[in-house]
Each structure stands twice: as structure tokens, then as C-alpha cells.
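>>> here you go, sequence then predicted model.
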Amino acid sequence: MGDVIERIAETSELPASGRGGVVAIGNFDGVHRGHQAVLERALSEATTRGVPAIVLTFEPHPRSIFRPDIPLYRLTTAPVRARLLQALGFKAVIEQPFTRDFAGLDAEDFVRRILVENLGIRHVVTGFDFHFGKNRQGGPAYLMEAGERHGFGVTLVDAFRDEGTDVISSSRIRGLLCDGDVAQAAGLLGYRYTVEAEVGRGKQLGRTLGYPTANMALPASTGLRHGIYAVKLRRADGTLHDGVASFGRRPTVDEDGEPLLETFVFDFSGDLYGERCAVSFFGYLRGEEKFDGLDALVAQIRRDEDEARALLAGVTPLSQLDLLMSFTQG
């Protein structure tokens, strides 16, 4: 996928080489097809002008600040989002810390300090409903007027609709994943839903059963339906492996434990402990079940393996982004 994308902590740290470019602004949770319409327009505008294209996003997600009492199921952590942006062609992403103080900037301060002074932008691209500044006082009309005053262009991208004319949104995709419908979610994302975490040591029961697993603890707010999935695992070195994964509480052996993603990697005997891996979900096979003993569990795992192998043998990339994320080695 080429050079690693530069992840910049805040707008004031943008190097001179990134100034004077086109900036795409948004949370971009999921980097779904609607977001991609904004991002690809920014890349196009930058190419036309011969200037850098960068992304301005926010960490943590603003909703985590405004509604800390309601856990937010994020579709993409910052590292996964950065990898998606890299695959689309961006060289840098600014992950601006989103704090109460930052949220308190009025709209003009946001334009002047962030866009003009820190980024020196020539053009901004964002969604048609983008609001910014204290109490969301800045909107599309304000941004366009500010651009005229400060000398930068503005492109607003309309809502992106799927083939059924329904708007694609992060919340809609979250709902599908909560139902385990990773196939339909992939259609809206434009790539297979992917999570990333460090592989930890579990109880190693799978190894004694002949099915060693790579165990990954996902964020507590992860809303993915518990169950068994056909997956691909990408190692830190970029190599890809087919597998079958269980996400949930392991009702047969440890039903009171914390949810865990356990991936049995096909035809692999190496050690993944401590390695940061990514898992892409291709199909939902079944829900969690409590079996009457380990023999019944192992028999079902064999059936799951066969079903996952058959499903993965027939998959094809949904898009160039999906090809880069879930099919290309390296």
C-alpha cells in the first residue's frame, strides 16, 4: 500500500510541505461510500491544483465528548481509519484532539486559526451538512462566506445514496453490524468491515483442541453481533490468511468472560502473540451456541471451518479500496 500515511497530532503541527493544499473535513467514522464521495472530491481538487490533499478529522469522536454517558460503537479506530485514508491516496491525516475547549471555539476562530493560520488552505471539501464552532454556529453558508473573505474555495458534497436511494450513514452501518449483517454493511462501506488489535494470550484451550486462535480484545463499545464469521486476517507484515472467527463470550467454556474475538487462521502454525493484526469480516455463519461438551464443540468448529473455506473461496473485491484492504498482500 505504499508509504505509511503521516498521522499528525493537531493542525498546528502540519509541516510546511502540507500547507496550501486541499483539506477534507469530517469525522469519517467508517470511511464509508458517502465519506468516500467527499474524500475523492478532495483528491480530485488537489490534483487539479497541483497541491497536497490532507484530511482533518477529530479524536476522540465528538459524540464521546458531548454524550459521554452513551458508549459510541465506532466503526473504525484511528489506526484503521488512517489505513483506509492511505489506501484512498492521502499522504497525511490530522487527528485534531477534540476537547471541550476546542468545541468552544466560535466559528470564525475555527476558520481563522485552524483553516487559515494553521493549515493555510486553498480549498476545503466537506459534506453538505457540516457544522462547526461553538453550538454548531458555523454551517455551509457561513463556510462559503468565510472562504470568500479569507481567499479559499469551498466544495460541499451532497448526501450519497445507495442503489435503493437511501442515504448511506455510519449509524445505518452500525445497525447492520449489530444484526451481524456484515455482507450488507460491506456494500455500504465499499469494503469489508475491519477491526484491528493486538493479539493477546487467552486460556489456550483452542490449542489443546487442535484449533489455536489469535485472541483480540475489541473496544467495549463494539456492537458487532456475537457469533461466528468467515474472515481474513492481515498480519503486521501485510500477509493475509483466511480464517474463521468467533466474537462473543464463549458460552461453552467461559460464558461470563468479556467478549473476545478469536480467529482460527487456516493453514498457519506461527506465533502471533503481541502482534497487531487486522481482521476483515466476509460472512456471518451462525450465532453463538452452548454445546454439550468439548467433543460437540470441536465437531461444530470443523463444520464452521468447512463453511468458511467455501465462502472465502468465492469472494471477489467490492472495489479498489476493498482490494487494497482485504485482498492485496503487503
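Ah, there it is.

>>> going forward, measure contacts between C-alpha atoms and count neighbours the same way
Will do.

>>> so residue 102 belongs to a helix, correct?
Yes. Under DSSP: H, G, I helix; E, B strand; the rest coil, residue 102 falls within a helix.

>>> what are the contacting residues of the helix or strand containing residue 48?
In this assignment (DSSP states H and E), residue 48 forms part of helix 33-49. Helix 33-49 is contacted by residues 21-24, 28, 52-53, 88-90, 124-127, 157, 159-161, 168-169, 188-190 when judged by CA atoms under 8 Å, 6 or more residues apart in numbering.

>>> and here's the other structure:
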Amino acid sequence: MKILTWNKPANNETKIVCLGLFDGFHLGHLKLITRLMQIKIEQNLAALFFTMSQSVTDFLHQTDTKLVDNKSKQQIAAKLNFDYYLEVPLTREFMSLSAQQFLTILKERFNVVKIVIGSDFRFGKNREGDFKQIISFFGQENVYLITRQDDTFSSTTIRNLLLNHDLPTVNKLLYEDYHLRGKVKPGKQIGRTINFPTANIYLPQKVILPYGVYVTETCVKGHLYPSMTSYRLFEGKEVVETYLLDVTLDLYDQEIIVYFKKYLRENIKINNLTELVNLLEQDLVDTLAFFANKA
């Protein structure tokens, strides 16, 4: 899969594109992508995955409500056999483009000839563009509209499930289980003193996942390890602290991916190390029970 850049022309290969934020890669998105791949094969076109670095709402409010990070999004697009990937950094300049300007760039700079789009996608300055304008620009025969049957597969529905700690349902609706990734950095290393050493990753801002303690699986160099994880705000930093079960690894400066499987409890204020150990030992019992039942 070739990575394209918004400000640089692509080659002359004719392309079919899907437009969307694709912030969750849920089953509704996969329905759209399946249709695109059918057309790609039938009409011998190259498949272009178009997305944006973040939603307009997140850009304006400096929040992060993505259900999948941008690196994972790119990796999933490659797995789904896209030929090209185009992620536009969201800027005020980009948001100021008219719908007509946006469609013209797709056609002239990237040689897009056909479009697959969901019925609720909006684009251009002040969200002025919709599928009717795309049809007017590209022609009815070149636009494929995928309608949503219900709200089951919407990103908003999945976010609400996540906020209500329903990770099993969330993970059924997503292409990959909900996860967070980052490079492991040193923490206070208190866990080492009580036999619960953690791999800590720090996030630039609060994500949609509620604070709390979770059963997780952690991917290190392609290998999955059972784990339990706390996500919390600590000393002004968003920190994900993960304890890998029955394995000791040197993870500093390595990228790990933490997949969230089940919510265990809220973060609780503790008064001393004894209370902390007792709490973690119960979390460990609950985590082991989860994986035993899974087996």
C-alpha cells in the first residue's frame, strides 16, 4: 500500500475512493469497504482510502474521541488490500475548502473517478457538501451510496457503550478490539517494590476510555500477553499502567499495544502500600478468572 500526501499529486492510475473519518473501523465501515473492493475488481481500478487525522470536533475542542488510533487505521487499511492511503492532517486551511474545491482536488490531483460514500458523510466548509453534490460533480453512475440501516454500527453508539464499560459489545462491533498504543517510559517504579511491575505509556490527552482498571492483552513485538491495566490521570499526566502476567520483559522505549477486554473497577484512592497490594491481588484473581473462562 502506497502512502499519499494531500499536497502532492499522485500518479495517473485511476482510483475509486471511500470517504470518511473511519474513526472506529466498525461493521458499518466494513460494509462500505466491501462494496468498494467489489467495484475495484469489476472495473479494474486502484482503491484509495481517504481519511482525516482527527474529527473536526476533536480539532476544535482539543479532545481525542477516536476509537482507533491513526497508525492502527493505516495498518487495517493495508490488511483490507487498499492500494493507496491518504490521511489529511486536519487544519483550518483544509476546513476552509469549499465542497467544490475538495472534489476538484480528488479528481485532478489524485485521479479519482468513482466514490463510495456513506449517506451521512459531510465535507467542505461548514459541512456544505453531501452525497448529492458528489453525484452532481462525478455523475450518478460513478457514485455508490451506502445507507445505514440502523444506529447499531455508528461510532457514537460504540462510544456510548465504551463509556458504559461494555467492552465485550464494543469489541464485537470493531474490526479490532479497542486498544491504546505507545512507547513504554519510566514511571515511579512503585510496582517493582510490591511484585507488580508495570509498563507505563503516557498519552498526550484524555481518550474516550473511562478511567479505571481493566483486563487486557498486551502486544509486544507481535506477541500477545495476558495483562491487567490501570488507566488514570496521575500528576497531571494521562497514564496507562500495564502489568504483564507471569512474564518479565525489558520494555523501555518499546512500542506496546494494550487491548482492553473487560472493565474491573474504578480507580480507588489508597492510603498505603498494604491496601494497594490487597487491591492488586484481587484484580489479579479477577483477571486470571477472565482468562481461565476464555480458555
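Thanks, I have it. Quick caveat, the model's predicted, so the values are computed rather than measured.

>>> which residues in the second structure does the helix holding residue 48 of the first structure match up with?
Mapping helix 33-49 of the first structure onto the second structure (TM-score structural alignment) gives residues 27-43.

>>> need the helices for the stretch 51-200 of the first structure, in chain order.
Assigned by DSSP state H, counting those that start in this stretch, the stretch 51-200 of the first structure shows helices spanning 62-66, 78-88, 100-103, 107-109, 140-150, 170-178, 182-189.

>>> among the ones you listed, which comes closest to residue 321 of the first structure?
helix 78-88 (6.3 Å; CA to CA).

>>> where does that closest one end up in the second structure?
Counting by TM-score structural alignment, helix 78-88 of the first structure corresponds to residues 70-80.

>>> aligned to residue 241 of the second structure, what sits in the first structure?
Aligned counterpart of residue 241 of the second structure in the first structure: residue 262 (TM-score structural alignment).

>>> wait, that match touches residue 249, no?
No. Residue 262 of the first structure is not in contact with residue 249 according to CA atoms under 8 Å; the separation is 10.1 Å.

>>> so for the two, which sits in the more crowded spot?
Using other CA atoms under 10 Å, the more surrounded residue of residue 262 of the first structure and residue 249 is residue 262, with 22 against 18.

>>> can you give me the distance of the nearest residue to that one once chain neighbours are set aside to residue 21 of the first structure?
Spatial nearest neighbour of residue 262 of the first structure, excluding adjacent residues (CA to CA, 6 or more residues apart in numbering): residue 215 at 4.5 Å. Noted for residue 215 of the first structure: a distance of 42 Å to residue 21 of the first structure, by CA to CA, to the nearest Å.

>>> cool, and residue 121 of the first structure?
Spatial separation of residue 121 of the first structure from residue 21 of the first structure under the definition CA to CA is 5 Å.

>>> just the strands in the second structure please.
Ranges of strands in the second structure, per DSSP state E, are 2-4, 15-19, 46-52, 84-88, 112-118, 143-146, 179-183, 199-203, 212-220, 223-234, 237-244, 255-265.

>>> who touches the second one?
Residues outside strand 15-19 of the second structure that contact it (CA under 8 Å, 6+ apart): 32-33, 36, 40, 45-51, 110-118, 121.

>>> repeat that for the longest one.
By CA under 8 Å, 6+ apart, the list of residues contacting strand 223-234 of the second structure from outside reads 210-219, 238-245, 267, 283-284, 287, 291.

>>> what of the last one?
Residues outside strand 255-265 of the second structure that contact it (CA under 8 Å, 6+ apart) are 165-168, 171, 177-184, 212-221, 242, 283, 286.

>>> for ChimeraX, what selects the buried ones among those residues?
Under the burial definition 16 or more other CA atoms under 10 Å, those of these that qualify are selected in ChimeraX by:
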select :165,166,167,168,171,177,178,179,180,181,182,183,184,212,213,214,215,216,217,218,219,242,283,286
